[in-house]
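[1] below are the sequence and a predicted model; questions follow.
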Amino acid sequence: MHKQKHLSLKITLGPYQTFIDNILDLAKKRQSSYVCVANVHMLIEAKNDKAFRRALLAADIVTPDGMPLAKALKLLYGIDQDRVAGMDLLPDLLKSAQDIGLSVFFYGGSDQMLEKTRAYIKTNFPKLQVAGLYSPPFRPLKDEEKNEVANIIQESGAQIVFVVLGCPKQEKWMYEMKGKIPAVMLGIGGALPVLIGEQKRAPKWMQKYSLEWSYRLIQEPKRLFRRYLVTNSSYVMLLAGQKIKLMLVSKKK
């Protein structure tokens, strides 16, 4: 799949279904790889955090999770790109995994969240092969603990690993685990709580007009207010600067 550089990211391009097909292909091959679902917050974080940026640039696939990124590709480069959101990828991949017999593993989240996940899957994807669910301690892991986790996942036979650690922790974890876990890993962050009903997703009209962030802000104002105030403002400025730069380059030609 082709990628387009956009500020601190290299965003993978293609129709939505192509992303599903490529992820499933990596899973079938048991290829150690990982997928990042990128939004504006991640782009700004990557600009300021070298380790995080390194993890994103090394990803096999970086989807335009946020509608603003998909629209930016059109504005700057004339690319019509589908939004490829984690909240859509997660249920679609679970269904596909069930249909073709792939095994999945959930890493991260609390014990309570994983129990709800187990119950949700039992009801909605009863034939899905769940290789395991693992809630790690809420602290940095020691090297021996990291190796133990890699061994657990490897021995489980999982082909798709859904990583629920939150940004940027999950992206850095996948970067570190590439080559150690023979599966495709996906950082799904906030998609799992929505799937199992702990949180609600924005209405379709808000998704269409790039307002899903505001719906999440209403749900979690204390946690997200500063993030959106800073990241959205920074992104608008960076986007404007990039547009002006491309216009100047175009005029010189």
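    That came through, no problem.
[2] could you use CA atoms for every contact and neighbour count after this?
    Fine.
[3] is it true that Leu9 touches Leu43?
    Yes - between Leu9 and Leu43 there is a contact at 6.4 Å, judged by C-alpha atoms under 8 Å.
[4] how close does Val35 get to Arg83?
    15 Å (C-alpha to C-alpha, to the nearest Å).
[5] do the same with Ala202
    For Ala202, the distance to Arg83 - C-alpha to C-alpha - is 15 Å.
[6] now Ser250
    Distance, Ser250 to Arg83, by C-alpha to C-alpha: 27 Å.
[7] looking only at neighbour counts, state which of these two leads.
    The neighbour count for Ser250 versus Arg83, taken as other C-alpha atoms under 10 Å, is higher for Arg83 (22 against 9).
[8] hold the first one in mind and look at this next one:
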Amino acid sequence: MVQILGMRVDPTSYEEATGKAIAWAEAGESRYICVANVHMVMEAYDDPSFRTLVNAADLVTPDGMPLVWMLRRLGHPHQERVYGPELTLRVCEEAARRGVPVGFYGGHPEALEALVGNLKSRFPGLQVVYSYSPPFRALTPEEDKRVTEEINASGARILFVGLGCPKQERWMAEHKGKVRAVMLGVGAAFDFHAGRVRQAPAWMQRMGLEWLFRFFQEPGRLWRRYLKHNPRFLLLVFLELTRMRRFA
């Protein structure tokens, strides 16, 4: 485990993350996995309660390239990106192969329907036993209890959660021990695999420019996030690395 600005990020791989998710699912364990990018690190930096719940996750993968570069700088030279949309595909592929039932919680109703259809077409053996698009408002305690009971009754052992950061991480932490499944907070993977939003070209992803591609797709929604978080992240990481060099 490594900490970046106080938030945990685990050196891991697609194979290791997929293997853990499947093993926990087959054991019927309640776990949650976060896929971390700059946005999540800065949300955790600004909110100690959010940082605590991310640090308590069972696995935190480096989803964003700036976090991959930091892990390499901090003693893990061969670290690669473990990207939420790709991890979704790999977990679904292995779940289909091993007969592990999955579910989906989040997204717009139309996107959720397209997502499930696309994944079942891509992985014919995939058992999708649950899908639900919750309202944008917070659920009442009665509604939340009903949803939790429905997820458990479905038999889903892996639950992909697409509510966006930080909402999905809070939801997973609140439902650990209640939802009898491995919860993966994969955010934008829902829209990507539903075909509603295009992913950045591979070269932009490798260069850490995916944020720029997404910004031009949804400037009205994303400009505040990137304007607020990206410059601060760069400055704070620079100061953190400078302190480390001085200490060494």
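    Now that the structure is in, tell me what you want to look at. The shown structure was predicted, so the numbers you read here are calculated from the model rather than taken from an experiment.
[9] average offset of the longest helix along the second structure relative to the first structure?
    Using DSSP state H to define each element, the second structure has its longest helix at helix 219-247. Once the two are superposed, helix 219-247 of the second structure sits an average of 0.8 Å from its aligned residues in the first structure (mean C-alpha distance after the TM-score superposition for the first structure).
[10] buried residues in that helix?
    Residues of helix 219-247 of the second structure classed as buried: 226, 229, 233 (neighbour count, 16 or more other C-alpha atoms under 10 Å).
[11] count of residues packed around Leu212 of the second structure?
    17.
[12] quick one: map it onto the first structure.
    When the first structure is aligned by TM-score structural alignment, Leu212 of the second structure is paired with Ser214.
[13] surely that match forms part of a strand?
    No - counting by DSSP: H, G, I helix; E, B strand; the rest coil, Ser214 of the first structure is not found in a strand; it is helix.
[14] and the equivalent of Val41 of the second structure over in the first structure, what is it in contact with?
    Matched by TM-score structural alignment, Val41 of the second structure corresponds to Leu43 in the first structure. Leu43 of the first structure sits next to 7-9 when contact means C-alpha atoms under 8 Å, 6 or more residues apart in numbering.
[15] can I get those residues in a markdown table with secondary structure, distance to Thr123 of the first structure and neighbour count?
    Supplementary listing: these in a markdown table, determined by DSSP: H, G, I helix; E, B strand; the rest coil; distance: C-alpha to C-alpha, whole Å; neighbours: other C-alpha atoms under 10 Å:
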| residue | secondary structure | distance to Thr123 of the first structure | neighbour count |
| --- | --- | --- | --- |
| Leu7 | coil | 42 | 15 |
| Ser8 | coil | 40 | 18 |
| Leu9 | strand | 38 | 20 |
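[16] just list what the longest helix of the second structure packs against, helices and strands only.
    Helix 219-247 of the second structure is packed against helix 38-46, helix 210-217, with contacts defined by 3 or more C-alpha pairs under 8 Å, 6 or more residues apart in numbering; DSSP states H and E.
[17] got the angle for it vs helix 210-217?
    On the basis of axes from the mean of the first three to the mean of the last three C-alpha atoms, to 10 degrees, helix 219-247 of the second structure is oriented at 160 degrees to helix 210-217.
[18] taking helix 38-46 as reference, get the angle to helix 219-247 of the second structure.
    Calculated by the same axes, to 10 degrees, helix 219-247 of the second structure forms an angle of 60 degrees with helix 38-46.
[19] now the one helix or strand Asp25 of the first structure maps to: which residue numbers in the second structure?
    Per DSSP states H and E: Asp25 of the first structure is located in helix 16-28. The aligned range for helix 16-28 of the first structure in the second structure is 14-26, by TM-score structural alignment.
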